[in-house]
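Engineer: the following comprises the amino acid sequence and a computationally predicted model.
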Amino acid sequence: ALSAAIQIMVAFCFVPAAYAIFVVKEREVKAKHQQIISGVSIHAYWISTFAWDSASYIVPSSITILLIFAFGITSYTTGWGAVMTILLIVSFGPAAASLTYCMSFLFDSHSTAQNLTLFFNFLTGLALMITSFVLDLLDSTRAANLALKHLWRLFPPFCLGD
């Protein structure tokens, strides 16, 4: 199950990076500014962006869920594990989009935003997941791991991999 979690998490690190491109690119070319001047409210802009990104997430999440069931990964497909797996994969997209929108204000270039968002997702997903796994193996660090998991769960990639 750990290798499946790593593979799923690595694949899904690319999804929020794609969200960052369009938001930063629109700011670069002042498309959002043109829409606001044309009468689109800031709320309508962000709601429509969020709705589009959430809708575009349906395809990769559906394929992933189908593949998990097709390969019969027992811990993800039996009992409550199946329900929780589906819920986690479906909720990852909107959660990652929200975090990516907040992070997008740190960037002026869409290519930099994509690369650093991808790196951030790998760091908060893969690195924290492996760190948590190692801390959980040692009796002396198990309590620290439980405390750190509460902080690390602020990051959607960690939640997906954990």
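Structural biologist: Perfect, thanks for sending it.
Engineer: all contacts plus neighbour counts: C-alpha atoms, from now on.
Structural biologist: Will do.
Engineer: would you indicate which residues of stretch 128-143 are buried?
Structural biologist: Across stretch 128-143, burial judged by 16 or more other Cα atoms under 10 Å covers 128-130, 132, 135-136, 142.
Engineer: and which of those is nearest to residue 155?
Structural biologist: Of all these, residue 128 has the smallest distance to residue 155: 9.7 Å, by Cα to Cα.
Engineer: please, which helix or strand holds that closest one?
Structural biologist: Assignment of secondary structure by DSSP states H and E places residue 128 within helix 128-137.
Engineer: packing partners for that helix?
Structural biologist: Under the contact criterion of 3 or more Cα pairs under 8 Å, 6 or more residues apart in numbering; DSSP states H and E, helix 128-137 touches helix 142-152, helix 156-161.
Engineer: and the comparison structure, right after this:
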Amino acid sequence: GVDLLAYWLSTWMWDVISALIPGLLSMFVFLGYGFHELTGENSGAMILTILLYFFSITTFSYVASFLFDNPNTAQNVMLLLYVTLGAMLSIASLILDNIASTRDINKDLKYMYRLFPPFCFSEIVINLLIRNQNGRNLSLWDMDVTGYPMLFMFLMAFVLFIVVLCIEFVLLNPYLFTWLIPTAPNTVDHDRKEDPDILKEKERVRDMVDTGNMEMVTLCGLRKVYGTVGNVKVAVKDMHFGVPLGQCFGFLGINGA
């Protein structure tokens, strides 16, 4: 019953705030281990990086979650994916940057790598650590230091949030889902012979809705589906009933529950 935008926006904000507290505490870890390139005058850039990372990684995780049925599988796969995209891609990119023959192609590959928030975070950390090496003396906010990764994380956070809303909207509208993915199982309603009492109540409720003379509780055409993309199950199909004022009402399923 919660508005789609309100649900996902509140979930997004809660997840970001929950992750932000331990994330910001990591600044003390950097300070304790003497990573002065990540603290001091660079603290502002690092804090902004942490904030943008959590904004983007949460929406990235939301989109990826639609691909899994099992939460445990999702957690393990995504953890492995984050380690791979964050650490391994960054190390590989750093190596390619230090080889003259691959430096130019790696510059182009980075635009693809930056579609993944873990890489952006790792790229900024590495760039801050080596920013002033070899006499380069690059600006803290240089596009090749923090600019591009921050820009990509900012854009991906909102783009992926819109993608989440679109996916959820499709899943909550089974007819639209069936139209978009006609081969998806369990999304097409199958004709079943309905009980005469159910048909009678359905007609009664529809007449009430048409005339505007509805009862204290009026349910018309309730439908509920569960599942993920490609595996949507219809749990409640076209339910109708009305409860007048003062009536004690109970609803029994086909098995008496």
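Structural biologist: Great, that's in hand. These numbers come from a predicted model, not from an experiment.
Engineer: just to revisit the earlier point, which one of the helices and strands packed on helix 128-137 of the first structure lies closest to residue 121 of the first structure?
Structural biologist: Using Cα to Cα, these put helix 156-161 closest to residue 121 of the first structure, at 6.0 Å.
Engineer: in the second structure, what residue corresponds to residue 86 of the first structure?
Structural biologist: Residue 86 of the first structure maps onto residue 47 in the second structure, with residues paired by TM-score structural alignment.
Engineer: ok, that match - how many residues close by?
Structural biologist: By other Cα atoms under 10 Å, 18 other residues sit near residue 47 of the second structure.
Engineer: residues near residue 150 of the second structure, how many?
Structural biologist: Counted with other Cα under 10 Å, residue 150 of the second structure comes out at 26.
Engineer: show the contacting residues for the residue positioned nearest the centre of the first structure.
Structural biologist: In the first structure, the centroid-proximal residue (Cα atoms, centre = their mean) is residue 96; its distance is 3.6 Å. Counting by Cα atoms under 8 Å, 6 or more residues apart in numbering, residue 96 of the first structure makes contact with 16, 156-157.
Engineer: please enumerate the strands of the stretch 151-257 of the second structure.
Structural biologist: Counting by DSSP state E, counting those that start in this stretch, the stretch 151-257 of the second structure has strands at residues 217-228, 231-243.
Engineer: in the first structure, what residues pair with the longest one?
Structural biologist: When you say that, I think you mean strand 231-243 of the second structure. Going by TM-score structural alignment, strand 231-243 of the second structure lines up with nothing in the first structure.
Engineer: how far off centre is that strand?
Structural biologist: Distance of strand 231-243 of the second structure from the chain centroid (Cα atoms, centre = their mean, to the nearest Å) equals 27 Å.
Engineer: quick one: the nearest residue to residue 136 of the first structure once chain neighbours are set aside from residue 133 of the first structure, how far?
Structural biologist: The shortest distance from residue 136 of the first structure to any non-neighbouring residue, by Cα to Cα, 6 or more residues apart in numbering, is to residue 142 (4.8 Å). Residue 142 of the first structure sits 10 Å away from residue 133 of the first structure, going by Cα to Cα, to the nearest Å.
Engineer: so for the longest helix along the second structure, what gets flagged as buried?
Structural biologist: Longest helix in the second structure, counting residues (DSSP state H): helix 4-32. Using 16+ other Cα under 10 Å as the test for burial, helix 4-32 of the second structure gives 8, 12, 16, 19-20, 23, 27.
Engineer: what's the most distant pair in those residues?
Structural biologist: Between any two of the buried residues of helix 4-32 of the second structure (Cα to Cα), the greatest distance is 28.9 Å, for 8 and 27.
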